[in-house]
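Enquirer: Whatever this is, show me its structure:
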Amino acid sequence: MARTPSNMLPLGTTLPAATLPNVDGSSVSLEQQVGDKGLLVMFICNHCPFVIHIAPQLASIVQQLKEKGIGVVAISSNDPVAYPADAPDKMGDFLAQYQLQFAYLFDESQAVAKAFDAACTPDFYLFDGDKKLVYRGQLDESRPGNGVAVTGSDLLAAAALVADGKAPAEDQKPSLGCNIKWRDA
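Expert: Sure thing, here's the model as predicted:
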């Protein structure tokens, strides 16, 4: 399993405009998903061991974000030809398996991942209510095999500040996961 860190998109970046297909067949724009206090955009996929490691705790973390007025959306940008487990028809199964309640969008062209400068799964981007990037980085210190419990502590601390109208500290640790599976050009 490759260990790829986030590229750390500059803080203050405006939420990229994008409309993508959801697992339920609808089209969803990222702007539609912004809650009163902001939006978390996660780049995930179905097969990555780093994503599978955090998946059992994601429902609780997402619920806490929604209670703070922060919308949540996930995007899969992996090449489903090379990685059939990440194909759009498998994404709904992933949501059901982990009882996840958020839009799970497929970025077939990979243009949205490029707009975010996303590098890995999972990769997290927290935007405030003005659609400005205020946090990008790790969920917490837990990684597959390191014995640290998945709590979402880093992301949830940043979200609590955003919900209170405050900016998270700029010193943020990158996420770490599998590299996004780019299509051959």
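Enquirer: contacts and neighbour counts: CA atoms only from here.
Expert: OK.
Enquirer: helices and strands around the longest helix belonging to the chain, which ones?
Expert: Scanning the chain for the helix with the most residues, using DSSP state H, yields helix 49-67. Packed against helix 49-67 by the contact rule (3 or more C-alpha pairs under 8 Å, 6 or more residues apart in numbering; DSSP states H and E) you find strand 70-76, helix 153-163, strand 176-179.
Enquirer: give me that answer again for 10 Å
Expert: Using 3 or more C-alpha pairs under 10 Å, 6 or more residues apart in numbering; DSSP states H and E, the elements in contact with helix 49-67 are strand 38-43, strand 70-76, helix 88-97, strand 120-121, helix 153-163, strand 176-179.
Enquirer: The structure of the following sequence is requested for comparison with the preceding one:
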Amino acid sequence: MLQALTLLLVFQLVGEVIVRAFALPVPGPVIGMALLFAALMLRGGPSESLRETAGSLLQHLSLLFVPAGTGVILYGSRLAEEWLPLTAALLGSTFLTIALTALLFVAMPGRAQDLIDFQVPGGDAAVQAPWRIALSYLHAAYGAELPDLPFLAGHECGVILEMVQKRLNSPLTSSCGRLFDAVA
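Expert: The predicted structure is shown next:
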């Protein structure tokens, strides 16, 4: 776990160094995450230790917002002085987000229906093992002619494919969220 955490922090540091060296308008951790993603793709995927460490960090992600909340509370008097511009910024950004989302839905009619239905082997439990969702999605797209992918090595693909073929505990979905789980 310590090696995996060190790896995550090293990539974040590399991202920070690149951003500061080239004065990029992108947060350093975003560059670090992109570099880590590229390195993991070249390597064939993350190690089990890295998966566990990242999962543990994501589980406690809300704790990372505590310092920001504390900072806001420390400046309560400033918030009281500038409540109008802050309220306008919050309402304006919320309205802008809703308006842009609505425009995207109008500009891209019918795109949501382009997602194919596929089965989620194990139902909600498959979210804990995204490779199952990926396998089911590949089965829906390719049928029995599945491509040989390294991330599926070591998993019991035969059992999951049998569940999908027999429709055992494999509800249908076209959810974009499940598609993102499959990509993960």
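Enquirer: Assuming the best superposition, what's their TM-score?
Expert: Remark: TM-score between the superposed chains equals 0.18 [TM-score structural alignment, normalised by the length of the second structure]; 56 aligned residues with a C-alpha RMSD of 5.1 Å.
Enquirer: quick revisit: so for Val28 of the first structure, which of the helices and strands packed on helix 49-67 of the first structure sits nearest?
Expert: Nearest to Val28 of the first structure among those is strand 70-76 (9.5 Å), distances taken as C-alpha to C-alpha.
Enquirer: helices and strands around that closest one, which ones?
Expert: In terms of contacts (3+ C-alpha pairs under 10 Å, 6+ apart), strand 70-76 of the first structure is packed against strand 38-43, helix 49-67, helix 88-97, strand 103-106, helix 111-116, strand 123-128, helix 153-163.
Enquirer: Give me the angle between the first one and helix 153-163.
Expert: What that stands for is strand 38-43 of the first structure. 150 degrees (axes from the mean of the first three to the mean of the last three C-alpha atoms, to 10 degrees).
Enquirer: Repeat that for the longest one.
Expert: Angle between the axes of helix 49-67 of the first structure and helix 153-163 is 30 degrees (criterion: the same axes, to 10 degrees).
Enquirer: picking that back up, highest mean neighbour count out of the helices and strands packed on helix 49-67 of the first structure?
Expert: strand 120-121 (a mean of 30; mean count of other C-alpha atoms under 10 Å).
Enquirer: re earlier: reformat the helices and strands packed on helix 49-67 of the first structure as JSON lines; add distance to Thr4 of the first structure.
Expert: Formatted as JSON lines, these follow (distance: least, C-alpha to C-alpha, whole Å):
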{"stretch": "strand 38-43", "distance to Thr4 of the first structure": "13"}
{"stretch": "strand 70-76", "distance to Thr4 of the first structure": "16"}
{"stretch": "helix 88-97", "distance to Thr4 of the first structure": "22"}
{"stretch": "strand 120-121", "distance to Thr4 of the first structure": "6"}
{"stretch": "helix 153-163", "distance to Thr4 of the first structure": "18"}
{"stretch": "strand 176-179", "distance to Thr4 of the first structure": "5"}
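Enquirer: can you tell which of those is closest to Phe106 of the first structure?
Expert: Ranking these by their distance to Phe106 of the first structure (criterion: C-alpha to C-alpha) puts strand 70-76 first, at 5.1 Å.
Enquirer: mind listing the helices for the second structure?
Expert: For the second structure, applying DSSP H gives helices covering 2-22, 28-43, 48-59, 66-74, 76-81, 83-107, 130-142, 157-166, 176-183.
Enquirer: Any chance of JSON lines for the ones you listed, columns distance to Phe118 of the second structure and mean neighbour count?
Expert: Shown next, in JSON lines, are these (distance: least, C-alpha to C-alpha, whole Å; neighbours: other C-alpha atoms under 10 Å):
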{"stretch": "helix 2-22", "distance to Phe118 of the second structure": "33", "mean neighbour count": "16"}
{"stretch": "helix 28-43", "distance to Phe118 of the second structure": "25", "mean neighbour count": "16"}
{"stretch": "helix 48-59", "distance to Phe118 of the second structure": "25", "mean neighbour count": "14"}
{"stretch": "helix 66-74", "distance to Phe118 of the second structure": "39", "mean neighbour count": "11"}
{"stretch": "helix 76-81", "distance to Phe118 of the second structure": "49", "mean neighbour count": "11"}
{"stretch": "helix 83-107", "distance to Phe118 of the second structure": "23", "mean neighbour count": "12"}
{"stretch": "helix 130-142", "distance to Phe118 of the second structure": "6", "mean neighbour count": "20"}
{"stretch": "helix 157-166", "distance to Phe118 of the second structure": "9", "mean neighbour count": "15"}
{"stretch": "helix 176-183", "distance to Phe118 of the second structure": "10", "mean neighbour count": "16"}
